[in-house]
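[1] Structure of the sequence below:
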Amino acid sequence: MQKIIEDLTSPEWWFSVVVVAILVGLVGVYLSRFADGAWRRLVTIRVNWTEAERLQIKKTVDYYTRHPQLLPFLISDVQGKLTSMVGLGVMAVSVLVGGMVTITNFGTGGGRGTIPYQIFVMAFGGGIMTGIMLRQSHRLTVRRKALAEIHALLRQADEGSAAHGDTPPPI
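    Coordinates of the predicted model:
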């Protein structure tokens, strides 16, 4: 108890407590402003991205609605992007698994500095492939949404023509 009373009466303790409290308060204010600003920027980026995606879907739907004979090319593009995503996923997993097998089997025999290099190669290769997969995923999502809207429009047009008594020509 005597030590606490001595600390409370010493100017060093009060100075350190006041300085630390002021520093923590300032850092907290600036961090909260930064966090609020970062959150606001993130929301703005997401809104702009969503609007750009909607515009891209609308352009794709308009184009393929005007040129329905090109619809098989859109379907082929969607299938190609899906195939490339699966291939990139398999490659990313094989790079990571191959690197882990190499590290566990041969990690100590390669000399000093080999394991960090292998980890870097695994992370870099897996990161690049994952990034490409995410970009392809976004493009695939846009095209799949456009394709769904086109199919809905074509279905409405078919139902409308059937309601008016129009029958498709025989094949």
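
[2] switch to C-alpha atoms for all contacts and neighbour counts from now on
    Noted.

[3] ok, Val86 - how many residues close by?
    13 (other Cα atoms under 10 Å).

[4] Wait, Leu78 touches Arg144, no?
    If you look again at residue 78, you'll see it is Val, not Leu. Yes. Shown here, Val78 and Arg144 form a contact pair, counting by Cα atoms under 8 Å, at 6.9 Å.

[5] what separates Gln118 from Thr44, distance-wise?
    39 Å (Cα to Cα, to the nearest Å).

[6] Between these two, point out the one with more neighbours.
    Gln118 (17 against 12).

[7] pretty sure that one contacts Val97?
    No. Assessed by Cα under 8 Å, Gln118 is found out of contact with Val97, at 11.6 Å.

[8] Based on its surroundings, how many neighbours for Arg33?
    12.

[9] For Arg40, see how far away it is.
    10 Å.

[10] Secondary structure element for Ser32, which one?
    helix 11-66 (DSSP states H and E).

[11] And that helix, what does it pack against?
    Taking 3 or more Cα pairs under 8 Å, 6 or more residues apart in numbering; DSSP states H and E as contact, the helices and strands that helix 11-66 lies on are helix 114-163.

[12] how far off helix 11-66 does the helix it packs on point, in degrees?
    Orientation of helix 114-163 against helix 11-66 (axes from the mean of the first three to the mean of the last three Cα atoms, to 10 degrees) gives an angle of 40 degrees.

[13] So which elements touch helix 114-163?
    So helix 114-163, by 3+ Cα pairs under 8 Å, 6+ apart, packs with helix 11-66, helix 71-106.

[14] Here is a second sequence; please produce its structure as well for comparison:
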Amino acid sequence: MLPLGPATLHLCIDMQRLFSAEGPWPTPWMERVLPTVARIAEAAPERTVFTRFIPPYRPDDMAGMWRVYYEHWREVTCEYLDPHLLELMPPLQRLVPPALVLDKPVYSAFAGHRLRDLVRAQGIDTLLITGSETDMCVLATVLGAVDLGLRVVIVSDGVCSSSDEGHDSLLTLYSKRYSYQVETVGSEVVLAQWPS
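    Predicted coordinates:
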């Protein structure tokens, strides 16, 4: 792996109670990868951005198929959801600030302009990615980063999913199909040089 330079940003996707064992959308591996994610964030909280997936208040607040989605998952809309479940996992909460939190209403952290503007303003050329879920929000964000021409480094033991099959398939896809634009690396390799 090439070194992680000073223009690297740690982007941690949706490590929230919503996706923990206590939430309605549990990712069973979250508790397993949380210590790894926390170590990376603790090493450079000032160079870390956490995203949070925030559902709409009601299904009618979303357009098209998102409306249909939330009609099925009405109990996860903010009208019914315990707001406590939107919080970051406790070991990560205490890093804010200096770490930043960006809320998003859809899968990709690049939806809207906030993350794109932050990346440009700070001269970021590399994203170090951890979080949930490997085959949903991480995937959408990775593809957005690739479209912007950013170097993407996924911490293979710092991402998780509710689907073992989806997780394994995406790690394979990232390393084989996107090998020129996406790197998958274990946390020990990352931590040996993070932050630079």
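
[15] Could I get the TM-score for this pair?
    The TM-score (TM-score structural alignment, normalised by the length of the first structure) is 0.22; 67 aligned residues with a Cα RMSD of 5.6 Å.

[16] who wins for proximity to Ala162 of the first structure among the helices and strands packed on helix 114-163 of the first structure?
    Proximity to Ala162 of the first structure (Cα to Cα) singles out helix 11-66 among those, at 18.8 Å.

[17] How far off centre is that closest one?
    17 Å (Cα atoms, centre = their mean, to the nearest Å).

[18] Kindly calculate the angle that it makes with helix 71-106.
    140 degrees.

[19] gap between the two ends of stretch 130-141 of the second structure?
    First residue to last in stretch 130-141 of the second structure (Cα to Cα) measures 11 Å.

[20] gap between the most centrally placed residue in the first structure and Asp158 of the first structure?
    Nearest to the geometric centre of the first structure sits Leu134, at 5.6 Å (Cα atoms, centre = their mean). Separation of Leu134 of the first structure from Asp158 of the first structure (Cα to Cα) stands at 36 Å.

[21] Kindly report the same for Pro72 of the first structure.
    Pro72 of the first structure is 18 Å from Asp158 of the first structure, by Cα to Cα.

[22] going on from the lengthiest strand in the second structure, what's the next piece of helix or strand?
    The longest strand of the second structure (DSSP state E) is strand 151-160. Using DSSP H and E, the helix or strand that directly follows strand 151-160 of the second structure along the chain is helix 164-176.

[23] Could you give me the buried positions within that next one?
    The neighbour-count check on helix 164-176 of the second structure (16 or more other Cα atoms under 10 Å) flags Gly166, His167, Leu170, Leu171, Tyr174, Ser175 as buried.

[24] from those residues, which single one is nearest Tyr69 of the second structure?
    Tyr69 of the second structure lies nearest to Gly166 out of the buried residues of helix 164-176 of the second structure, by Cα to Cα, at 19.7 Å.

[25] ok, Pro72 and Asp158 of the first structure, which is more surrounded?
    Counted by other Cα under 10 Å, Pro72 of the first structure and Asp158 do not tie: Asp158 has more neighbours, with 14 against 11.

[26] separation between the more buried one and Thr130 of the first structure?
    41 Å.

[27] So which elements touch the host helix or strand of Pro35 of the second structure?
    Using DSSP H and E, Pro35 of the second structure maps to helix 30-43. Judged by 3+ Cα pairs under 8 Å, 6+ apart, helix 30-43 of the second structure is in contact with strand 8-13, helix 90-93, strand 126-132, strand 151-160.

[28] Which neighbouring elements make contact with the first one?
    Same thing as strand 8-13 of the second structure. By 3+ Cα pairs under 8 Å, 6+ apart, strand 8-13 of the second structure packs against helix 30-43, strand 48-53, strand 126-132.

[29] Between these, which one is closest to Ala140 of the second structure.
    strand 126-132 (11.2 Å).

[30] packing partners for the closest one?
    strand 8-13, helix 30-43, helix 137-147, strand 151-160.

[31] one step back: any idea which of the helices and strands packed on helix 114-163 of the first structure is most buried?
    Most buried of these, by mean neighbour count (mean count of other Cα atoms under 10 Å): helix 71-106, with a mean of 15.

[32] which helices and strands sit right next to that one?
    Short answer (3+ Cα pairs under 8 Å, 6+ apart): helix 71-106 of the first structure packs on helix 114-163.
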